[in-house]
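> coords below, sequence missing:
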């Protein structure tokens, strides 16, 4: 279970609560920096990840980073900039800049280039599979086909975002790597996801958004005093 810190202070809070690893959410980090989801410039995202990593380095809490689809950078530069932050892994998604699923063979080739640039044991590569998010005609079949290609390309984990628990069971049984699931306001709790076969649970931007709502309530309360 990897909570998603959006800044250094939230990373410290999760680490102090005893969480052994963290996974930054691009949505939460973007919102904290004043950007819409998907609109944060690469430099600001990598800088934010670096601050989060630094904040928990003395506690030896590893951090994985959601870097969307790499911001159009060449694979070698993605790896170089990610390693410079101190992150130990990353999410890479298969939704293109047009909001559509990338051809799975092309995505697999790109992931293979990232893996080659990183080396075999340097970065934990979590390949997001957006078959459910983008409305594939048969999302389970599409997710399985994509995930198998991505694993062959060097992915250490696959992340079928939005897969229902029944499909998670199939994916977990059929694939030779761990399956990542998301637990947010509209999803099952981590325990239920684990029972369905998920071995890695993240939270997307939901924890950040919850915090921002609490700050908004605090701000309104101050106005009323």
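It's in. Please read all numbers here as calculations on a predicted model, not as lab measurements.
> Please count neighbours and contacts with C-alpha atoms only from this point.
OK.
> Now do the strands for this structure: every range, in order, please.
Taking DSSP state E as the criterion, the chain carries its strands at 22-24, 63-66, 89-92, 124-129, 157-160, 180-182, 200-202.
> Make CSV from these and add mean neighbour count and distance to residue 208 to it.
Shown next, in CSV, are the strands of the chain (neighbours: other C-alpha atoms under 10 Å; distance: least, C-alpha to C-alpha, whole Å):
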stretch, mean neighbour count, distance to residue 208
strand 22-24, 28, 10
strand 63-66, 28, 14
strand 89-92, 23, 18
strand 124-129, 26, 20
strand 157-160, 27, 20
strand 180-182, 27, 14
strand 200-202, 20, 12
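> With distance to residue 1 added, can I get these in CSV?
Shown next, in CSV, are those (distance: least, C-alpha to C-alpha, whole Å):
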stretch, distance to residue 1
strand 22-24, 8
strand 63-66, 12
strand 89-92, 15
strand 124-129, 14
strand 157-160, 14
strand 180-182, 10
strand 200-202, 5
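> Put this next to the first one:
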């Protein structure tokens, strides 16, 4: 992708965090999903690492190779004209030099933004705040070296960590990390958590700058999150899992030798082709 175009997309993505309308990102895992959202008027699209990994048959947590993840991300970025923000998990590299190489390769896919997280393992310890700040600052420098104002969304896993025995303790840690990460160069902070109205209100009141909230099945409605001043919402793997439930139900129906009710509300071939490229790869 032309660097001028990529820079413009990054600037456009950043501006979407400051508009009157909350940036809503139903996370996708394929170019087709990205095209559907673009056609339906979404101003940007975001990938979900868990959905991409699962679609390829692997668990989340950088179980697929970096090259594999980047290939999918690049295909998605090339598929649409709107900005794409990519979930790169912890950055595919423990050392700063490995992380820097990941950033350069990610920039080569044409994306306008990234998610980078501080969790070291599911439900376990988090990376030290100072160390994570070094990593975020490195991402900012690496992007600046390529003259791309990459939008950095710093994910905070305090609420998922076993290190905190109460919701209040997790909130204190999340707020401290949010402030530190913003100071290190993050454009938006993403304290992954329950998304309930009371917790979101506390986070919004105590964190300056754009706030990203995960929409879980039990989270506050979008209208409430908008009213609270949330800047961005993500859906993580929940849309993917909902689609997989539909697929599993179809498989069960066929396996029982039932009728074809499961195809009654499918897209027609013409409707699908509306989102496809007619030429060859």
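Yes, it's here. Not measured: the values here are computed from a predicted model.
> returning to what we had before: looking at the strands of the first structure, spot the one closest to residue 7 of the first structure.
strand 22-24 (8.7 Å; C-alpha to C-alpha).
> according to the alignment, the closest one goes to what range in the second structure?
Counting by TM-score structural alignment, strand 22-24 of the first structure lines up with residues 45-47 of the second structure.
> so what corresponds to residue 27 of the second structure in the first structure?
Match for residue 27 of the second structure (TM-score structural alignment): residue 4.
> quick one: that match and residue 105 of the first structure, what's the gap?
Look at residue 4 of the first structure and residue 105 of the first structure: by C-alpha to C-alpha, to the nearest Å, they are 30 Å apart.
> And residue 74 of the first structure, by the same measure?
For residue 74 of the first structure, the distance to residue 105 of the first structure - C-alpha to C-alpha - is 17 Å.
> Residue 90 of the first structure too?
With C-alpha to C-alpha as the criterion, residue 90 of the first structure and residue 105 of the first structure are 20 Å apart.
> For stretch 92-99 of the first structure, which residues meet the burial criterion?
If you call a residue buried by 16 or more other C-alpha atoms under 10 Å, then stretch 92-99 of the first structure has these buried ones: 92, 93, 94, 95.
> Ends of that stretch, what's the gap?
Stretch 92-99 of the first structure has an end-to-end distance of 14 Å (C-alpha to C-alpha).
> So which residues make contact with it?
Defining contact as C-alpha atoms under 8 Å, 6 or more residues apart in numbering, one finds that stretch 92-99 of the first structure is touched by 66-70, 101-102, 104, 107, 125-130, 134.
> name the helices or strands packed onto the lengthiest helix in the first structure?
Using DSSP state H, we find that the single longest helix of the first structure is helix 206-224. Identification of packing neighbours for helix 206-224 of the first structure by 3 or more C-alpha pairs under 8 Å, 6 or more residues apart in numbering; DSSP states H and E yields helix 26-32.
> Once aligned, what mean separation remains between the helix it packs on and the second structure?
Here the mean offset of helix 26-32 of the first structure against the second structure after fitting is 0.7 Å, by mean C-alpha distance after the TM-score superposition for the first structure.
> returning to that earlier point: can you give the contact residues for the longest helix of the first structure?
Contacting residues not belonging to helix 206-224 of the first structure are listed as 3, 4, 5, 6, 28, 29, 32, 184, 185 [C-alpha under 8 Å, 6+ apart].
> buried sites along that helix?
Here helix 206-224 of the first structure shows 206, 207, 208, 209 as buried, counting by 16+ other C-alpha under 10 Å.
> residues contacting the counterpart of residue 218 of the second structure in the first structure?
Aligned by TM-score structural alignment, residue 218 of the second structure pairs with residue 186 of the first structure. By C-alpha under 8 Å, 6+ apart, the contact list for residue 186 of the first structure is empty.
> same check, this time on the one 4 residues further on
Under the criterion of C-alpha under 8 Å, 6+ apart, the neighbours of residue 190 of the first structure are 1, 183, 201.
> if we go to 10 Å?
Residue 190 of the first structure makes contacts with 1, 181, 182, 183, 184, 196, 198, 199, 200, 201, 202, 203, as judged by C-alpha atoms under 10 Å, 6 or more residues apart in numbering.
> Distance to residue 79 of the first structure for the residues you listed - can I get that in a markdown table?
Shown next, in a markdown table, are those (distance: C-alpha to C-alpha, whole Å):
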| residue | distance to residue 79 of the first structure |
| --- | --- |
| 1 | 24 |
| 181 | 24 |
| 182 | 24 |
| 183 | 27 |
| 184 | 29 |
| 196 | 32 |
| 198 | 26 |
| 199 | 25 |
| 200 | 22 |
| 201 | 24 |
| 202 | 22 |
| 203 | 24 |
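> still on that earlier bit, just give me the closest of the buried residues of helix 206-224 of the first structure to residue 49 of the first structure.
The nearest one, if we look at these relative to residue 49 of the first structure and count by C-alpha to C-alpha, is residue 208, at 14.6 Å.
> distance of that closest one from residue 31 of the first structure?
On the measure of C-alpha to C-alpha, residue 208 of the first structure and residue 31 of the first structure end up 8 Å apart.
> can you give me the helices for the second structure?
Using DSSP H, helices in the second structure cover 3-15, 31-39, 49-55, 66-79, 96-107, 129-145, 167-184, 197-206, 222-228, 238-255, 269-273.
> Now do the residue lying closest to residue 10 of the second structure once chain neighbours are set aside against residue 54 of the second structure, distance only.
Leaving aside its sequence neighbours, residue 10 of the second structure sits nearest to residue 112 (C-alpha to C-alpha, 6 or more residues apart in numbering; 4.3 Å). Separation of residue 112 of the second structure from residue 54 of the second structure (C-alpha to C-alpha): 24 Å.
> Which of these two has more residues huddled nearby?
residue 112 (29 against 18; other C-alpha atoms under 10 Å).
> What's that one aligned with over in the first structure?
Match for residue 112 of the second structure (TM-score structural alignment): residue 88.
> swap in residue 128 of the second structure?
Using TM-score structural alignment, the partner of residue 128 of the second structure in the first structure is residue 103.
> returning to what we had before: which of the contacts of stretch 92-99 of the first structure sit farthest apart?
Spatial extent of the contacts of stretch 92-99 of the first structure (C-alpha to C-alpha) is set by the pair 125 and 134 at 21.4 Å.
> Residue 227 of the second structure: neighbouring residues, count only.
Neighbours of residue 227 of the second structure (other C-alpha under 10 Å): 11.
> pretty sure residue 86 of the second structure contacts residue 48?
Yes: using C-alpha atoms under 10 Å, residue 86 of the second structure is in contact with residue 48, at 7.4 Å.
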